[in-house]
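Engineer: I would like to see how this sequence folds:
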Amino acid sequence: MNLSHLTSDGNPAMVDVGAKAISRRTALARSVVALGPDIMQHLTGADIQTRKGPVFQTAIIAGTMAAKRTDDLIPLCHSLGLDNCQITITAQGSDAIIDCLVSTEGKTGVEMEALVGASVAALTIYDMCKALSHDIVIRETKLMEKTGGKRDFKRE
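Structural biologist: Down below sits the predicted model:
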């Protein structure tokens, strides 16, 4: 198996995308945060209000900021100018479902930007709610779909 971020002698390297064509790239990532009933009882309308402020609104801002700075966090990611980053957070039962949709016109995909955006939004929810309960679990973060590049992907 050839890993794209390793040279032939096994050293880490950024992938050379210089010869790739520019195309529309999109990615949707999802994180699920199990908050539990102790926290969800504070849900008012579509957000949880705490002394730190509105939880979901703050997490959307944090996730967007993180998606834009992915190359500062993941060593071999390319610097990308994002055309769009949309984060939505919905309450389903005692879970917060975070969807991060990212797009750009470029030579490389935006999967990592979507995953980082969803992850940091989840971590922000944890940070803002830990005063209410530490029984919070970030259950999963996964790529739901991507378009552009060599092949598209959609999780069933």
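
Engineer: only C-alpha atoms for contact and neighbour calcs from this point on.
Structural biologist: OK.

Engineer: Against which helices or strands is the longest helix along the chain packed?
Structural biologist: Assignment by DSSP state H gives helix 111-129 as the longest helix of the chain. Here helix 111-129 touches strand 23-34, helix 55-68, helix 70-73, strand 95-106, strand 137-147, going by 3 or more Cα pairs under 8 Å, 6 or more residues apart in numbering; DSSP states H and E.

Engineer: want to put them side by side, so please do this one too:
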Amino acid sequence: MSEFTHFNDQGRAKMVDISAKETTVRTAKAKTSIELTEEVYRKITNHEIGKGDVLSVAQVAGIMAAKQTSNVIPMCHPIPIKGVDIEFEWNVTESTFVLLITSTVKTKGSTGVEMEALTSASVSALTVYDMCKAVDKGMVIGPTYLVEKTGGKNGDFLRKDT
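Structural biologist: Coordinates of the predicted model:
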């Protein structure tokens, strides 16, 4: 089982020892989306959702999620987050209303922040859903994916289809 880094000699889960890894600046960017009805789109953009400013709350939730990732993903290391930025962009056509969410997370440490960026983007989308579900429960979240990452021994990654 030595080829699997998250399993011990007995084949059971373990947290990988990163104590020997070099401390470097590492970044990760993840994206997700949430498809909405026209009614939900208009209520968000006109600040008519009863729970408050949807995008502001989703932004704060995403930042909090990045900082708490190791509390919900069992094998993630708690790491010092140095920065989180969440951006929202509307992709609206005649018949579709999609909110694009991008989360960029940065650290200086010995492990990457891919999971923090993915968690941050996901929780931002889930927060939009939570705040708008009284208007429509049919919203669709995803896909969620890593766009890019920098730093670390495995080098940089850039998704080719974005």
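
Engineer: once the structures are aligned, where does the longest helix of structure 1 end up in structure 2?
Structural biologist: Per TM-score structural alignment, the counterpart of helix 111-129 of structure 1 in structure 2 is residues 114-132.

Engineer: Give me the mean deviation of that stretch from structure 1.
Structural biologist: Superposed on structure 1, stretch 114-132 of structure 2 shows a mean distance of 0.5 Å to its aligned residues (mean Cα distance after the TM-score superposition for structure 1).

Engineer: what comes up buried for that stretch?
Structural biologist: By neighbour count with 16 or more other Cα atoms under 10 Å, stretch 114-132 of structure 2 contains the buried residues 114-129, 131-132.

Engineer: What of stretch 28-42 of structure 1?
Structural biologist: Leu28, Ala29, Arg30, Ser31, Val32, Val33, Ala34, Leu35, Gly36, Ile39, Met40.

Engineer: and what of stretch 15-26 of structure 2?
Structural biologist: Buried, per 16+ other Cα under 10 Å, within stretch 15-26 of structure 2: Thr24, Val25, Arg26.

Engineer: Also stretch 140-153 of structure 1?
Structural biologist: Thr141, Lys142, Leu143, Met144, Glu145, Lys146, Thr147, Gly148, Gly149.

Engineer: got the contact list for the last one?
Structural biologist: So that's Gly149 of structure 1. Ser23, Arg25, Lys107, Thr108, Gly109 (Cα atoms under 8 Å, 6 or more residues apart in numbering).

Engineer: give the contact list for the last one.
Structural biologist: For Gly109 of structure 1, the contact set (Cα under 8 Å, 6+ apart) comprises Arg25, Thr26, Ala27, Gly148, Gly149.

Engineer: Asp9 of structure 1: which of the helices and strands packed on helix 111-129 of structure 1 is closest?
Structural biologist: helix 70-73 (24.1 Å; Cα to Cα).
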